[in-house]
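Asker: Got a sequence here, can you build the structure:
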Amino acid sequence: MKSIKVAIVNYPTASQTAVHGLTEAMAIANTICAQLEVAVRFEVNTCGLDYLDTQEQAMVVVLPPCINDDFYMKENLPLYQYLSTMQQKGAVLASACAGAFILARGGFLDDKFCTTHWRLADSFRSTFPSVKLNENAIIVNEGNVITAGGLMAWLDLLFEVVSMFSSPTIAQRLSKEMVVDSGFREQRFYRQFVPKRDHGDELVVKAQDYLDANYAKPISVQAIAAHFFVSQRTLQRRFLTAVDFTIIQYLQRLRLHTACQLIELTGKAITEISYEVGYQDISAFRKVFLREFGLTPTEFRKRFSANRTNSEFS
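Answerer: Here you go, the predicted structure:
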């Protein structure tokens, strides 16, 4: 019988749902392994920062998601030393959501691809500019380091670890037993547009308010600049500095965000929604929607609509 020792680091502010959920789910995986006569068992140990035992060799060390940034934005040398020792002995380091910040801060993601929660992507990039971030990915497996994206992506991490150390069949059976979709997904399916409003530039706030009120109309940077009696260059520069988007990029995301809400909450036809948010060319709307979210408007509706029983999916 092969024992796979898994250490879950229960650091301060770690999500207890993930900590206990991983423990219980791996117990279910053990039951499935026994039923299918697979000679693998997952032995899970939860350890706080005061009980990081470098003598107890783990094959997988998991950094769960967290509920705020009090811990993952700070240095923790004893934890980095523990992770380094485990990795040198052959352990796979795995993180979910903001756990990637801990790995990156400790140098474990140098020259590697990774993912984290889409909402944290900008902060991650500015903090670790040399790390190769793919915020669209749910899972990035680099062999000895695995990162998972969203707050609930510990489930995806679970299936990835179970698949690696037992078999994909066990992982699939586990997902069915837990009634959790383990099929292909991307974080951009779920991404929302949350524009910055606390940047302190009054001109840009006024421009944002103008775009909020007029996004469905034909809009040019020239017209907005003239409305506020500034040059296009000045407006573009201040807008990009304040919100990290050009005006056209911001407008596009605002229109798509509104389109998503209409697709999710109403039974309006996709063509009607396209016109309502400012796209007169339905093919152009479908193309930009697919590029941004990885789904067509119709696929998005089937996945997320609050009115799934409505037959209007055109």
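
Asker: okay, CA-based contacts and neighbour counts for the rest of this
Answerer: Noted.

Asker: elements contacting the helix or strand that contains Thr169?
Answerer: Assigned by DSSP states H and E, Thr169 belongs to helix 168-178. The helices and strands touching helix 168-178, judged by 3 or more CA pairs under 8 Å, 6 or more residues apart in numbering; DSSP states H and E, are helix 16-35, helix 154-165.

Asker: want to put them side by side, so please do this one too:
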Amino acid sequence: MTIDFFKMTDYKFAIIQYPNSLLSAVHGFNELFSLTNNLCQKDSIPIHIDAHILTLELLNSDTPYHAIFLPPSIDKHAYQSSNTLLAKWLDQQHQSGAILCCACAGAFFLAETDAIQNRKLTTHWALADALKERFPKQQLDTSKILIDQGDIVSAGGMMSWMDLGIALIRRFTQASIVRQLGKTLVVDTGNREQSYYRQFTPRFDHGDSKILTVQHYLQNHFSQTNSIKMLADIIHLTPRTFLRRFYKHTGWNPIRLHTTIAHSNSLQ
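Answerer: Model prediction:
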């Protein structure tokens, strides 16, 4: 079977190579996605990950990405300094539907954004005190290797970038590709399939900014009681129009999605 390239689904991923970021992770992400493309092509799966390594000078708000990856670093000066330019760019991408992902010290950059407010992160256990000192209001759970909140995904240890990459590959491709990756790289993906892969994955890249606003609201306020009318009022739509558009773009009823988000967070 050959791939119909006219039906190819192309996903844009950005790997942020900030100064003194861990190059083994930066290029490891890139090679992981390249290997994924090879496996998809071999199995005639019409999916392609278009990965870009971006230095801070190359950040462009005109180019939207499906997922953005913030790699680790072993240089504390690289991640303990404020970077408002990067934070603003990450917020713009998140508002356009991007999934924001970080591994280890990359959590410092994510914690500086507005997108992470009231959300939970994990990072390397040795960085927990420094992160809490700089961001005292940030919710942190370093007992978790990976915390997947749909539009925000964080991973803990220095080598957890591979867990992070594999989790996103599973979301955008198929479980069979992850199993083949495990065999090729000689890594165990069994635990990932049993825990992370059961999680729901609502779409964030549908392009409807009003519905995306409600999705982000539900992610941030999962512990609150919400009604269809209240959610519709947030984006100034009638309940009927809101329900129709929400289901069209996400495939979910908003109240059911809210319940699922709350349950997922209770398991994190």
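
Asker: before we move on, the earlier item: and for the helix holding Thr169 of the first structure, what span of the second structure is it aligned with?
Answerer: Here helix 168-178 of the first structure aligns to the second structure at residues 175-185, judged by TM-score structural alignment.

Asker: can you pull the buried residues of the helix holding Thr169 of the first structure?
Answerer: Ile170, Ala171, Gln172, Arg173, Leu174, Ser175 (16 or more other CA atoms under 10 Å).

Asker: Distance of the first one relative to Thr147 of the first structure?
Answerer: Which is Ile170 of the first structure. The gap separating Ile170 of the first structure from Thr147 of the first structure is 21 Å, by CA to CA, to the nearest Å.

Asker: ranges for the helices of the first structure?
Answerer: For the first structure, the helices defined by DSSP state H cover 16-35, 77-88, 99-105, 121-127, 154-165, 168-178, 202-214, 221-227, 232-243, 247-265, 270-276, 282-293, 297-304.

Asker: any chance of those in CSV, plus distance to Leu52 of the first structure?
Answerer: Formatted as CSV, the helices of the first structure follow (distance: least, CA to CA, whole Å):
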stretch, distance to Leu52 of the first structure
helix 16-35, 16
helix 77-88, 7
helix 99-105, 15
helix 121-127, 26
helix 154-165, 21
helix 168-178, 28
helix 202-214, 48
helix 221-227, 56
helix 232-243, 41
helix 247-265, 44
helix 270-276, 54
helix 282-293, 41
helix 297-304, 42
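
Asker: quick one: which of these is nearest Ile138 of the first structure?
Answerer: helix 154-165 (7.4 Å; CA to CA).

Asker: hmm, back to that, mind listing residues that contact the helix holding Thr169 of the first structure?
Answerer: Under the contact criterion CA atoms under 8 Å, 6 or more residues apart in numbering, helix 168-178 of the first structure has outside partners Ile28, Ala29, Ile32, Cys33, Phe159, Glu160, Val162, Ser163, Asp181, Ser182.

Asker: And the residues you listed, which is closest to Ile270 of the first structure?
Answerer: Asp181 (26.5 Å).

Asker: OK, contacts around the residue nearest the centre of the first structure?
Answerer: The first structure has His117 as the residue nearest its centroid, 3.1 Å off, counting by CA atoms, centre = their mean. Applying CA under 8 Å, 6+ apart to His117 of the first structure gives the contacts Cys97, Ala98, Glu135, Gly149, Gly150, Leu151, Gln187.

Asker: Mean per-residue distance, the helix holding Thr169 of the first structure versus the second structure.
Answerer: Following the fit onto the second structure, the mean deviation recorded for helix 168-178 of the first structure is 1.7 Å by mean CA distance after the TM-score superposition for the first structure.

Asker: If you drop the residues flanking it in sequence, what lies closest to the counterpart of Ser61 of the second structure in the first structure?
Answerer: Counting by TM-score structural alignment, Ser61 of the second structure corresponds to Thr54 in the first structure. Excluding the flanking residues, the one nearest Thr54 of the first structure by CA to CA, 6 or more residues apart in numbering is Tyr82, at 6.2 Å.

Asker: How many neighbouring residues does that neighbour have?
Answerer: The number of residues packed near Tyr82 of the first structure is 17, by other CA atoms under 10 Å.

Asker: residue in the second structure matching it?
Answerer: In the second structure, the residue equivalent to Tyr82 of the first structure is Trp89, according to TM-score structural alignment.

Asker: does that match really touch Leu59, like I thought?
Answerer: Yes. Using CA atoms under 8 Å, Trp89 of the second structure makes contact with Leu59 at a distance of 7.3 Å.

Asker: Counterpart of Tyr11 of the first structure over in the second structure?
Answerer: Taking TM-score structural alignment, the alignment pairs Tyr11 of the first structure with Tyr18 from the second structure.

Asker: circling back to that earlier point, gap between the residue nearest to Thr54 of the first structure and Lys89 of the first structure?
Answerer: Tyr82 of the first structure sits 11 Å away from Lys89 of the first structure, taking CA to CA as the criterion.

Asker: any idea how far Gln57 of the first structure is from the equivalent of Met158 of the second structure over in the first structure?
Answerer: Mapped onto the first structure by TM-score structural alignment, Met158 of the second structure lines up with Leu151. Distance, Leu151 of the first structure to Gln57 of the first structure, using CA to CA: 27 Å.

Asker: Which one of these two is surrounded by more residues?
Answerer: Leu151 (20 against 17).

Asker: residues contacting that one?
Answerer: Per CA under 8 Å, 6+ apart, neighbours of Leu151 of the first structure: Pro65, Cys66, Ala96, Cys97, His117.

Asker: Buried only: go through those for me.
Answerer: Looks like the contacts of Leu151 of the first structure have Pro65, Cys66, Ala96, Cys97, His117 buried, using 16+ other CA under 10 Å.

Asker: Ile116 of the second structure maps to what in the first structure?
Answerer: Match for Ile116 of the second structure (TM-score structural alignment): Leu109.

Asker: Cheers, nothing more for now.
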